[in-house]
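Colleague: Could you look at this predicted model? Sequence included:
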Amino acid sequence: QVLLSVSVGIAVCPSTGASVDQLLMNADTALYRAKEGGRNTFRLYEPAMDIRIAERRLLEQDLRTALAGEQLTVWYQPIFDSTTSEISGFEALVRWTDSKRGYISPEEFISVAEESGLIVRLGEWVMQTACTEAMRWPEWLRLSVNLSPKQFLEPDLSGQIASILASTGLAAERLTVEVTEGVLIDNSDRALSVISSLKQQGIRVALDDFGTGYSSLRYLRRFPFDIIKIDRSFIRSLSDDKGSQAIVQAILTLGRSFKLKVIAEGVETQPQLEWLRSAGCSEVQGFLLGRPMPCQSVRAFLQPAAIPKERAHQA
């Protein structure tokens, strides 16, 4: 089975271009916006798009500067064991505060990094930084790092990660890498090889945003994942929506059947947490339990006195 998507940019003659070259350039600009909007869609060229494209190119230049300097940081969101109420690890999340622009949201600069090809360098930097900083934590805490599709399909990803682990001293068993379903669709054979290679090192592999794709169950049967992470869209309405409850319960049942750990993302309310705990969800993370924090705040967060009662006793 092959799943295809298409993005289309449209320029109309003569209203948005009189020459072939101008029409092609404007259609390409519209195509850029179509891809930016989530792909599998189309956009008609508008003059205002040129301004947006110019802004994105400037942002790309600034991101290159940030990668070469010290404007990027890694923040960590705690993940809790829902049975023991203990912190089991942290997920690494990249943050960018530009000297001129101020805080720039990941939603904005990650897409620029992907389109420009900078995402591989960015991903390597996050992996190196996160593994280095995780060595300051108690050794029982795990580290989870997201891999972009381009980084995941790098020719020697397994070797690159092995080199980072060797240079930082972080045990492979403490590292989990997260991938999304998109990387599996068009490159299933390559993905299987990469996942198997990572697992041979002792690294765990998680399927992120589970339940949002078309073939999630098929992927569980073929790929040797260790963890599935329930997409936050199902958690958002969990406490009062029967449909979301049925989906999450089905995912939890699948997890048990395949002997996988299941993590729920985006837990923001007490009713959500209580429902997940009663349903047997392995681990949880979200703003209710702990927001992303810089490395220097992790040790303080681990102190019992620094964790609010609802985190320490109800998480």
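Modeller: Cool, the structure landed.
Colleague: switch to C-alpha atoms for all contacts and neighbour counts from now on
Modeller: OK.
Colleague: Pull out the buried positions in stretch 14-25.
Modeller: Within stretch 14-25, the residues that count as buried by 16 or more other CA atoms under 10 Å are Thr16, Gly17, Leu23.
Colleague: Redo the residues you listed as a markdown table? Include secondary structure.
Modeller: Formatted as a markdown table, the buried residues of stretch 14-25 follow (DSSP: H, G, I helix; E, B strand; the rest coil):
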| residue | secondary structure |
| --- | --- |
| Thr16 | coil |
| Gly17 | coil |
| Leu23 | helix |
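Colleague: for comparison:
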Amino acid sequence: MTELNVPTLENPASQQSVRELRQRNARREVTERRRMTERLRKALVTEGFVLHYQPIITLSTGFARGAETLVRLRHSRRGFVPAQHFMPIAERSDIITSLAGWTLREACRHAATWPAHFTTSMALSLPHLQSGQLIRQLLESLNQSGLAPERLELEIAEPALLDSNDDTVFALKALQGLGVRLALNNFGTFYASLSALKRLPFSTLRLDRSLVQNLDEDSGNAIVRAVINAGHALGQTVLAEGVENETQYQILVDLGADEGQGLYFGPPVGPDEMAAMFAPA
């Protein structure tokens, strides 16, 4: 039988090829990151960003109580690019402070035109929270728009609590002192301990969408029930992210969740469409 000459990683030539491939991929990633960074800088001065809003629904009534602010990057071919495709790059540079400041100003300006009982929420990155610029930007946004601070909710992702320190806790409590509401995003991924939640001033726990996706399974229901009960035990409102169908909605109501958000209730829309949804009939 003739032996096949199959290249293996033990072959020096194959090892060299793997190294070269990794180097090319690394160079490509650096180049793409640099291009995106420059695109983001340009977008800040050319109205290249836009805000969309997704309704937040009170599950017991089915009515909207507000909306979450979502940042989108305008693209000539791809349309509106979601934040997950560019925000990690922004957070690794000084762009995040300027972008977050713009988002705050615009979100407050839009929300100030909504009925007085509607709120807006927006994600807050750990680099922005720790930048030292947030309080100033927040006060300017609230003063310029006239939005009451209790109508603004800032979200911090649960994994960020792993990197939190005394300065982070101080910053969160300072935000609470200004009257702004705080939400813990992606709750239920089990990064945060209940003891940590007790010392942090969150008013809302946003259930991670991965938990909601498993609601048709008995074990998934039990986990969500436990998380909802834990949130209520801490005196916090529990919001379920990623609600996509009637079954999930009904189960969440039965389990005692307070609020919901997802495509079942409506997709993200522009500020004009959001204002029209809030307008009286």
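Modeller: Looks like it arrived, so ask away. Remember, it's a predicted structure, so these values are computed and weren't measured experimentally.
Colleague: follow-up on the earlier one: want to throw the buried residues of stretch 14-25 of structure 1 into a markdown table with distance to Val145 of structure 1?
Modeller: Below are the buried residues of stretch 14-25 of structure 1 laid out as a markdown table (distance: CA to CA, whole Å):
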| residue | distance to Val145 of structure 1 |
| --- | --- |
| Thr16 | 44 |
| Gly17 | 45 |
| Leu23 | 42 |
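Colleague: which part of structure 2 lines up with stretch 124-140 of structure 1?
Modeller: Per TM-score structural alignment, the counterpart of stretch 124-140 of structure 1 in structure 2 is residues 101-117.
Colleague: count of neighbours near the counterpart of Gln84 of structure 2 in structure 1?
Modeller: Alignment note (TM-score structural alignment): Gln84 of structure 2 maps to Glu107 of structure 1. Glu107 of structure 1 is flanked by 8 other residues according to other CA atoms under 10 Å.
Colleague: before we move on, what about the one 3 residues further on?
Modeller: Look at Ile110 of structure 1: counted by other CA under 10 Å, it has 18 neighbours.
Colleague: Contacts only, for the residue nearest to it when sequence neighbours are not counted.
Modeller: Leaving out its chain neighbours, the residue that sits closest to Ile110 of structure 1 by CA to CA, 6 or more residues apart in numbering is Ile119, at 7.2 Å. Taking CA atoms under 8 Å, 6 or more residues apart in numbering, we find Ile119 of structure 1 in contact with Ile110, Ala113, Ser148, Lys150, Gln151.
Colleague: and if we set it to 10 Å?
Modeller: Phe109, Ile110, Ser111, Val112, Ala113, Trp125, Leu147, Ser148, Pro149, Lys150, Gln151 (CA atoms under 10 Å, 6 or more residues apart in numbering).
Colleague: just Arg206 of structure 2 next, same as before
Modeller: Contact partners of Arg206 of structure 2, counting by CA under 10 Å, 6+ apart, are 155-158, 183-188, 228, 231, 237-241, 259-261.
Colleague: Then Val169 of structure 2?
Modeller: Val169 of structure 2 touches Leu161, Leu175, Arg199, Leu200, Pro201, counting by CA under 10 Å, 6+ apart.
Colleague: Measure how buried the counterpart of Glu246 of structure 2 in structure 1 is and give me the count.
Modeller: Using TM-score structural alignment, the equivalent of Glu246 of structure 2 in structure 1 is Gln270. The number of residues packed near Gln270 of structure 1 is 15, by other CA under 10 Å.
Colleague: And the spatially closest residue to Thr269 of structure 1 that is not a sequence neighbour, how far from Arg256 of structure 1?
Modeller: Using CA to CA, 6+ apart and skipping residues adjacent in sequence, the residue nearest Thr269 of structure 1 is Leu288, 6.0 Å away. Distance of Leu288 of structure 1 to Arg256 of structure 1, computed by CA to CA, to the nearest Å: 25 Å.
Colleague: corresponding residue for His232 of structure 2 in structure 1?
Modeller: Aligned against structure 1 by TM-score structural alignment, His232 of structure 2 finds its counterpart in Arg256.
Colleague: residues in contact with that match?
Modeller: Taking CA under 10 Å, 6+ apart as the criterion, Arg256 of structure 1 is in contact with Ala250, Val262, Gly280, Cys281, Ser282.
Colleague: distance from the one helix or strand the first one maps to to structure 2 after superposition?
Modeller: Secondary structure from DSSP states H and E places Ala250 of structure 1 in helix 242-257. Its matched residues in structure 2 lie on average 1.2 Å from helix 242-257 of structure 1 after superposition (mean CA distance after the TM-score superposition for structure 1).
Colleague: Going by neighbour count, list what's buried in the match of stretch 124-140 of structure 1.
Modeller: Gly101, Thr103, Leu104, Arg105, Glu106, Ala107, Cys108, Arg109, His110, Ala111, Ala112, Trp114.
Colleague: nearest spatial neighbour of Gln54 of structure 2, skipping sequence neighbours?
Modeller: Pro268 (4.2 Å).
Colleague: re earlier: could you point out which of the contacts of Ile119 of structure 1 is nearest to Ile53 of structure 1?
Modeller: Val112 (10.6 Å; CA to CA).
Colleague: quick one: the strands in the stretch 101-250 of structure 2?
Modeller: Counting by DSSP state E, counting those that start in this stretch, the stretch 101-250 of structure 2 has strands at residues 119-123, 152-157, 181-187, 204-207, 237-240.
Colleague: Pull up the aligned stretch in structure 1 for the second one.
Modeller: Right, strand 152-157 of structure 2. Going by TM-score structural alignment, strand 152-157 of structure 2 sits over residues 175-180 in structure 1.
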